[in-house]
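> what follows is a predicted protein model with its sequence.
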Amino acid sequence: MSQSTPQRNLVIFLTFLRLGCIAFGGPAAHLVLFFQYFVKQEKWITENEYSHLLALAQILPGPTSSQLGMAIGFQLNRYQGACFAWLGFTLPSALLMCAAAILSLKLSDQLSTLFFHVIQLIVLAVVAWAFWQMMRSFCKTKFQYLVMLLAAFFIYFFQFSLNQVLVILAATVIGLVLSSNNLHNKKPNIAEPVPPIHNNLSLNTGGNTHTSWLWLLAFISPFFVLPFFDIQHSNILAFSLESFYRTASLVFGGGHIILPFLHQDFVSTGLISNENFDLGYALAQLMPGPLFSFATYLGTLLPMTDVPILNASLATLAIYFPSFLLLFGLLPYWNKLMKYPMLFGTLKIINAAVVGLLLCLLFQMSQKYIIQWTDFIFVAVVIALLRSKLPVWFSLISNFIGYYAFLTFLPF
């Protein structure tokens, strides 16, 4: 890219905007789309650069595909490139989810209980399918399965505001101890394979490490400052923004894992109804772009200010802000960090724990949503179609229409 800075930013924005409009299928499809376009088609980055940026995006908490897009934008035009890449890729889904939330506010009173029941079963099927995929990807050993089950057990039986945070912190400590012991005993099997280090790698690391620590300091500051304020009871705006920020800072393994965090913060506290929450999550499956746009939907519904569009914008910025801080702070260190397999070994234990969070949510949802035997069969059919090669939007919409009609004309 040989254009001037404004022209380059415009090209980056329009490129990611176009990709954001066609990026259906979730993070896995997004990663393939980025590889085909930026590496194979345009050759703006090399395959080695892509693999290193992908490794960074995968090890950071938050939305993997969005963070990879930010990293590619940074590689193309530093900080401005990262911001314009994020804006272009996020804008289509954010606008659609904001519009869907405003529409749901106007129509929610007209929608029947049966409508929301079928939506809840759709969400249950999507979560079950996501759980199965994540379990197969992140649980490879008996110990990882044990961590998953213990995390689910703890969340289910010990329900308090910081239980999910404690699970993530405990998994981090366990992962560090196990990885350290394995490396000390020369058994590095716990570590994920990492891309090879290339001495001639031309990553745009954004300068030296003398200033990058400021980004990392900004990232951790809210966790030390906000606990001193009773924001949940005194200020809905502050509580909501803190929730989005905390959620994005702690979730690993994809967009689906934000569900238990946000459900606990907004549904359990009564700020958003369970029906509207499930409807938004179901709609998020149909949208192009990142699943984190679900935060845009929730922000539109939250009474943070008197302007729903402003609420949507604030929620969107809050849930993506940690990704910017971590990406800008860690890029200068990344080539060095790639040499430490203990980092990747710890991530394996954290991923097993977050699968446990999803397992607990799946069990809780099953208890509430499955009322009759046909519900169970319907969920199984939806999961089977999600496993097929049919488009996700087609599977979900056709199943919804079919089961809704079935329950309407053949009630039990």
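That came through, no problem. Residues are numbered from 1 along each chain as shown.

> can we go C-alpha only for contacts and neighbour counts from here?
OK.

> can you pull the contacts of the nearest residue to residue 54 once chain neighbours are set aside?
Leaving aside its chain neighbours, residue 54 sits nearest to residue 68 (5.9 Å; criterion: CA to CA, 6 or more residues apart in numbering). Counting by CA atoms under 8 Å, 6 or more residues apart in numbering, residue 68 touches 31, 53, 54, 56, 57.

> let's bring in a second one:
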Amino acid sequence: MRRNRNFIFLKDVAGLACTAFGGPQAHVAMMLRLLVAKRRYLTAAELLELQALCALLPGPTSTQTITAIGLRLGGPNLAYLTLLIWCLPAVIIMTVAGLLLSHVDGGRTAQIVQFVQPVAVGFVAFSAYRIAEKVIHTKTSVALMVAAAMVAYFFQLPWVLPVLLLAGGSVTTLRYRKHAIVQDKKPLQVEWANFGLWLGIFLGAALLGHYTEWLPMRLFENFYRNGSLVFGGGQVLAPLLFAEFVEFKHYLTSAEFLSGLGMVQALPGPNFAFASYIGALAMRPTGLGTTGQLVGAVVGALGIFLPGIFLIFFAIRFWDGLRQYRVVKASLEGVNAVSAGLVCAAALLLYHPLADRMLDMPGCPPGWRLPLNPLLVGITFLVLLWERIPSVAIIGAALLAGWLVG
């Protein structure tokens, strides 16, 4: 029975990997719909707690979250399979893009995915509605949600997210006496193995990267260091990689970097797969051809994803022990409220960059036109509210429409 559940979970992860467009906020929206509402692998509050914990750690938040779910359901083996299946589609596509850069038609790709972004915003808006419905129960939670949404909207800085989560948790911690005392508390045990593994590879890669002339080793150190120190997801990672690989080391041109960045934004799955594209292009000077570029892509993917995975494996093992304490339980009310506010802000922030498109109304006088993007966002929200059409069908319809129009 457990083996069948694990197989179904991995199939669900594969579905998300191929349809979860829009970055971490849209990813959690789809996880809520599939993994929580449909499959009931965990509750909405548990998913938000995991996402908040991952957001406090460096690394790719969505990847850490879905890997942590796999760890809880089936242990380390299922977690590593989850990581592989979640990352593989985006990593393969970005590797192929690195190998065939001169043949990639960026304009055609943009046409095909032109309707995916407003649909992704609809997913995020629906996620905000569902989260608020499940975790907002007090006036304090409402206030925290609104305040967090406003701060996140007006101050788009990488350190804002962890600060807001900590601040929200601190506010509701003051109400810890309202929570029941756990009588049989399990002793808090911290297992340092994964932290030691993360730190050991960090220091070892730094030394080898400094003293060796072997380019794959130096690339692994570069990506592992960035994956260990970046907070805030792919949007924050991109300028760091640009500064290191374009401006400082000149492994890529600015045009090559921006082409890859635009492509990864249009793909489902983790934005950190961008590292495989950079790794493939960075290996061109070695003269090893396709083989060398494939090595660079693998090194880039391993270097960027492994630090966050080691850290979440370390943190999650004592997280359940921490949740026994009333102070921690009380803080989770504020963390969840802030998480809801962050998703509300994300829906607005993701909507702003969309190009304005107007839809002519047949049979009406000239000038009678409907704004297409708000219409797509609203239709997506209503379809999700209906709960009869799977997410993959909605994304597939958006891609088909883009292909037909393009």
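Everything's here; your move. All values derive from a computational prediction rather than experimental measurement.

> TM between them?
Once the chains are laid over each other, their TM-score by TM-score structural alignment, normalised by the length of structure 2 reads 0.62; 330 aligned residues with a CA RMSD of 4.6 Å.

> and the furthest pair within the contacts of residue 68 of structure 1?
Using CA to CA, the two most remote members of the contacts of residue 68 of structure 1 are 31 and 56, lying 13.1 Å apart.

> settle it for me: which of the two has more neighbours?
For residue 31 of structure 1 versus residue 56, the count of surrounding residues by other CA atoms under 10 Å is larger for residue 56: 23 against 18.

> just checking, the more buried one touches residue 334?
Yes: Residue 56 of structure 1 lies in contact with residue 334 (CA atoms under 8 Å); the separation is 7.4 Å.

> element containing the residue nearest to residue 54 of structure 1?
helix 64-107 (DSSP states H and E).

> now do that helix: distance to the chain's middle.
Relative to its chain's centre, helix 64-107 of structure 1 lies at 13 Å (CA atoms, centre = their mean, to the nearest Å).

> same check on stretch 25-32 of structure 2?
In this view, stretch 25-32 of structure 2 has its centroid 9 Å away from the chain centroid, taken as CA atoms, centre = their mean.

> with stretch 346-358 of structure 2 instead?
Averaged C-alpha coordinates place stretch 346-358 of structure 2 at 19 Å from its chain's average position (CA atoms, centre = their mean).

> how many residues are close by residue 245 of structure 1?
24.

> run through who's touching whichever strand or helix holds it.
Following DSSP H and E, the helix or strand that holds residue 245 of structure 1 is helix 236-250. With contacts defined as CA under 8 Å, 6+ apart, helix 236-250 of structure 1 is touched by 61-63, 165, 168, 226, 231-232, 258, 261-262, 265, 295, 302-305, 314-315, 318-323.

> let's see it at 7 Å
61-62, 231-232, 258, 261, 265, 304, 315, 318-320, 322 (CA atoms under 7 Å, 6 or more residues apart in numbering).

> can you check stretch 82-99 of structure 2 too?
For stretch 82-99 of structure 2, contacts defined as CA under 7 Å, 6+ apart pick out 10, 13-14, 17-18, 63, 67, 70, 104, 267-270, 273-274, 276-277, 280-281, 297.

> for stretch 174-191 of structure 1, same thing?
Stretch 174-191 of structure 1 has contacts (CA under 7 Å, 6+ apart) with 341, 342, 344, 345, 346, 349.

> one more pass at 10 Å, please.
Stretch 174-191 of structure 1 has contacts (CA atoms under 10 Å, 6 or more residues apart in numbering) with 140-141, 147, 168-173, 340-350.

> show me where the stretch 151-300 of structure 2 has its helices.
160-173, 193-211, 215-229, 234-241, 254-265, 274-282, 289-322 (DSSP state H, counting those that start in this stretch).

> sorry, back to before: and the next element down the chain from the helix holding residue 68 of structure 1?
By DSSP H and E, the next helix or strand past helix 64-107 of structure 1 is helix 113-138.

> give the buried residues for that following helix.
Neighbour-count burial for helix 113-138 of structure 1 flags 115-131, 134-135, 138 (criterion: 16 or more other CA atoms under 10 Å).

> ditto for stretch 355-363 of structure 1
Result for stretch 355-363 of structure 1 [16+ other CA under 10 Å]: buried residues 355, 356, 357, 358, 359, 360, 361, 362.

> same check, this time on stretch 229-245 of structure 2
Using 16+ other CA under 10 Å as the test for burial, stretch 229-245 of structure 2 gives 230, 231, 232, 233, 234, 237, 238, 241, 242, 245.

> next: stretch 43-57 of structure 2.
Neighbour-count burial for stretch 43-57 of structure 2 flags 44-45, 47-57 (criterion: 16+ other CA under 10 Å).

> so which of those residues are in strands?
Taking DSSP state E, every one of the buried residues of stretch 43-57 of structure 2 sits outside strands.

> tally of neighbours for the closest residue to residue 17 of structure 1 other than its chain neighbours?
Distances taken as CA to CA, 6+ apart put residue 88 closest to residue 17 of structure 1, at 4.0 Å, once the chain neighbours are dropped. Using other CA under 10 Å, residue 88 of structure 1 has 22 other residues around it.

> map residue 88 of structure 1 onto structure 2.
Matched by TM-score structural alignment, residue 88 of structure 1 corresponds to residue 81 in structure 2.

> out of the buried residues of stretch 355-363 of structure 1, which is nearest to residue 200 of structure 1?
Residue 200 of structure 1 lies nearest to residue 355 out of these, by CA to CA, at 37.3 Å.

> list the contacts of the closest one.
Residues near residue 355 of structure 1 by CA under 10 Å, 6+ apart: 130-139, 144-145, 147-149, 151-152, 252-253, 256-257, 361.

> secondary structure element for the residue lying closest to residue 149 of structure 1 once chain neighbours are set aside, which one?
The shortest distance from residue 149 of structure 1 to any residue other than its chain neighbours is 5.9 Å, reached at residue 356 (CA to CA, 6+ apart). Under the criterion of DSSP H and E, residue 356 of structure 1 resides in helix 341-369.

> ok, residue 356 of structure 2 next?
With DSSP H and E as criterion, residue 356 of structure 2 is part of no helix or strand.

> can you get me a residue count around it?
Counted with other CA under 10 Å, residue 356 of structure 2 comes out at 10.

> again, but for residue 189 of structure 2
Residue 189 of structure 2 has 11 nearby residues by other CA under 10 Å.

> brilliant, that's me finished.
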